[in-house]
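Participant: coordinates for the following, if possible.
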Amino acid sequence: MGNCLCVKESIKVNGRRYLIREKLGEGGFSTVELIEDALTHKLYALKRITCHSQADQKVALAEVEYHNALRHANIVECIDSDLIGAPDLMGNRTSQVLIVLPYYRRGTLHDDLMRRQKAGTPIDEVVVLTMFRSICEGVQCFHTARPRPLAHKDIKTANILLQDDLTPCLMDLGSVSRARIEVNNSSEAQQLQDEAAERSSMPYRAPELFTVESHCNIDERTDIWSLGCLLYAMCFYKSPFEAVYERGDSVALAVISGIVKFPESHQYSQELLGLIKSLLRVKAEERPYIDWIIGTVDELINKSSGAV
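Facilitator: Below is the predicted model:
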């Protein structure tokens, strides 16, 4: 067939040339493409973030900074990054922040769950717990960050990449920000509510972020709610609030009600269901912190594995 690399579009990141193979995904202001190193032929994923203003660019560059600061086996690694151009609203010019990431051919946890749902092959409980523990370790890296704790703020199955051996990695750090926020007035409350609406997916969003009170404290337990939705999805394919979202009904009302129903027929233990319920407490102060979750998951793994 011959070599057709000469006709492929290419892009340079910090002087290193990559060939663009195909588009993998697209978001509001970003695209993800499969790229190939022109020298080594190794495959990577390239995230391109289009910035229309200096504020957009600052947020995109912060994503790179979070990648570099949060080095962990269960957080996707930033291999390289670059900034191209300069945004200018008056001149209708944009810049692009380029982030080179590892390529996970297995795709996301969402992809895997959709395949499993179609085939009717749920994940074994020990595997669910083992994968979930790894995800929690990645989240722990955010929550124990210095000088101040961070929160991911958009934990969901579509933001978990899977290695070939099912090792999960948190991705998309564009929603990351400081975890602990003191809200002192209605303006600050509205700003936080708007940010949550823009950055966090509704079926995984914590109750306190749907209607932010004008005097309150928000902390990293917004992520704990999302982890509860995620663990539910790992067992039953989708967030407990996904059906409400798909019907077009009020997710906010469903979330604030705190009613979580489990399928009548399933293979999971009451202890695992109890863990899900403990994470999906409507009042944030009743939710556990990440260290407690990891300890509890360890106990469940030992019990499920038959350890004494």
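Participant: switch to C-alpha atoms for all contacts and neighbour counts from now on
Facilitator: Fine.
Participant: which element, helix or strand, includes the nearest residue to Gln163 once chain neighbours are set aside?
Facilitator: The shortest distance from Gln163 to any non-neighbouring residue, by CA to CA, 6 or more residues apart in numbering, is to Tyr104 (5.9 Å). Under DSSP states H and E, no helix or strand contains Tyr104.
Participant: please state the offset of the longest helix along the chain from the chain centre?
Facilitator: If you go by DSSP state H, the chain has its longest helix at helix 125-143. Relative to its chain's centre, helix 125-143 lies at 13 Å (CA atoms, centre = their mean, to the nearest Å).
Participant: want to put them side by side, so please do this one too:
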Amino acid sequence: MNTLGLSMIMKMGCFCTRESVNINGVKYVVKERLGEGGFSCVDLVENTTTKKKYALKRIVCHSIDDQKTAMQEINYYKKLRHPNIIELIDSTFKGSADIVVQATSEAYLVLPYYKRGTLHDYLTLRSFSKHHLDVKDIIRMFLEICAAIKFLHDFTPDPIAHRDIKTANVCLTEQGDPILMDLGSCAPAKVQVCGAQDAQRLQDIAAERCSMTYRAPELFNIESYCVIDQRTDIWSLGCVLYAMMYFKSPYDVVYERGDSVNLAVISGTVHFPEETPFSEDMHGLVRFMLEVNPNERPFIDKVIERVQGYKNKLEIVA
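Facilitator: Model (predicted):
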């Protein structure tokens, strides 16, 4: 190789050399960036020994509190074992967060990589052709998502709420089975709000962690004295079911128009297309979950019972 060729390769080294990450003695090479959020990013990585691909979630921590939040997420992954909840392969921290010296640390979470991407990705592709999902496929997938939520809500000793259920937080396996992911928003299901300060703190957390177009109405304007429970997830499930039918949450459309999502959610406004392949029973399932008053909204067992009843009805008709 001539000197010029070697020089060119050396100059281009930064483009050819891939970043590698060592996690508890296992080396991974970064292949590409899969996504970024407000608190983290996710890369596609490959185990250099087995050549198996994984998703690597990195959470930047600017303080001790950030580290505690990241550790809480890791702990949720470790204890929440269910076929429809994503599995944590490995995890570690690098660096040390210290606001005094302006240092940061990073939490590294190795997770399974799902080539099919998320339910959001799948629905977006289907929306281009306007080819709706078959109602039986919707019900099958939705019941599996509900099974994951029931596992959280029934968890002992303390029930857990996910607080950010949306189509982008549901991965799809090669067989089309839904896998609930992103446990960073998980929290104790029942929260007693005592005073304006409590309410504002929880409202700020909801604004940061709960996607607006899937967020329950009681999380937009939290009362000074109230109880927030796991039925916030039921509202989000109603939005997910709507999206599985019509490709987007009912409040994505509101957001895209530039109208107030807050007002639309609090009013309980839900519009269904006039031309639809879905029955009034399916619309009724959505309305059943999108009950503005959280005290009148069903718990997950009632949701599963009603969806299962509709599934049985479909099987009888078939």
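Participant: translate Gln140 of the first structure into the numbering of the second structure.
Facilitator: Residue pairing (TM-score structural alignment): Gln140 of the first structure is matched to Lys150 of the second structure.
Participant: and what of Ile259 of the first structure?
Facilitator: When the second structure is aligned by TM-score structural alignment, Ile259 of the first structure is paired with Thr269.
Participant: same thing with Ala151 of the first structure?
Facilitator: Match for Ala151 of the first structure (TM-score structural alignment): Ala161.
Participant: hmm, its match is touching Gln230, no?
Facilitator: Yes. Between Ala161 of the second structure and Gln230 a contact is recorded at 5.1 Å, counting by CA atoms under 8 Å.
Participant: circling back to that earlier point, who are the contact partners of the match of Ala151 of the first structure?
Facilitator: Contact analysis of Ala161 of the second structure by CA atoms under 8 Å, 6 or more residues apart in numbering lists 149, 152-153, 186-189, 229-230, 232-233.
Participant: quick check: closest non-adjacent residue to it.
Facilitator: The spatial neighbour of Ala161 of the second structure that comes closest, neighbours along the chain excluded (CA to CA, 6+ apart), is Ala189 at 4.5 Å.
Participant: run a quick neighbour tally on whichever residue in the first structure pairs up with that neighbour.
Facilitator: The pairwise alignment with the first structure assigns Ala189 of the second structure to Ala179, based on TM-score structural alignment. Neighbour count for Ala179 of the first structure, taken as other CA atoms under 10 Å: 21.
Participant: hey, where'd the helices end up in the stretch 51-200 of the second structure?
Facilitator: Taking DSSP state H, counting those that start in this stretch, the helices of the stretch 51-200 of the second structure run over residues 64-79, 119-129, 135-153, 196-209.
Participant: quickly compare those helices and say which is most buried.
Facilitator: Among the helices of the stretch 51-200 of the second structure, helix 135-153 has the highest mean neighbour count (mean count of other CA atoms under 10 Å), at a mean of 19.
Participant: got a list of contacts for that one?
Facilitator: By CA under 8 Å, 6+ apart, helix 135-153 of the second structure touches 80, 82-85, 159-162, 176-180, 189, 230, 233, 241, 244-245, 278, 300-301, 304, 307-308, 311, 314.
Participant: so what does Gly117 of the second structure match up with in the first structure?
Facilitator: Using TM-score structural alignment as the criterion, Gly117 of the second structure maps onto Gly107 of the first structure.
Participant: quick one: what's aligned to Ser250 of the first structure in the second structure?
Facilitator: Mapped onto the second structure by TM-score structural alignment, Ser250 of the first structure lines up with Ser260.
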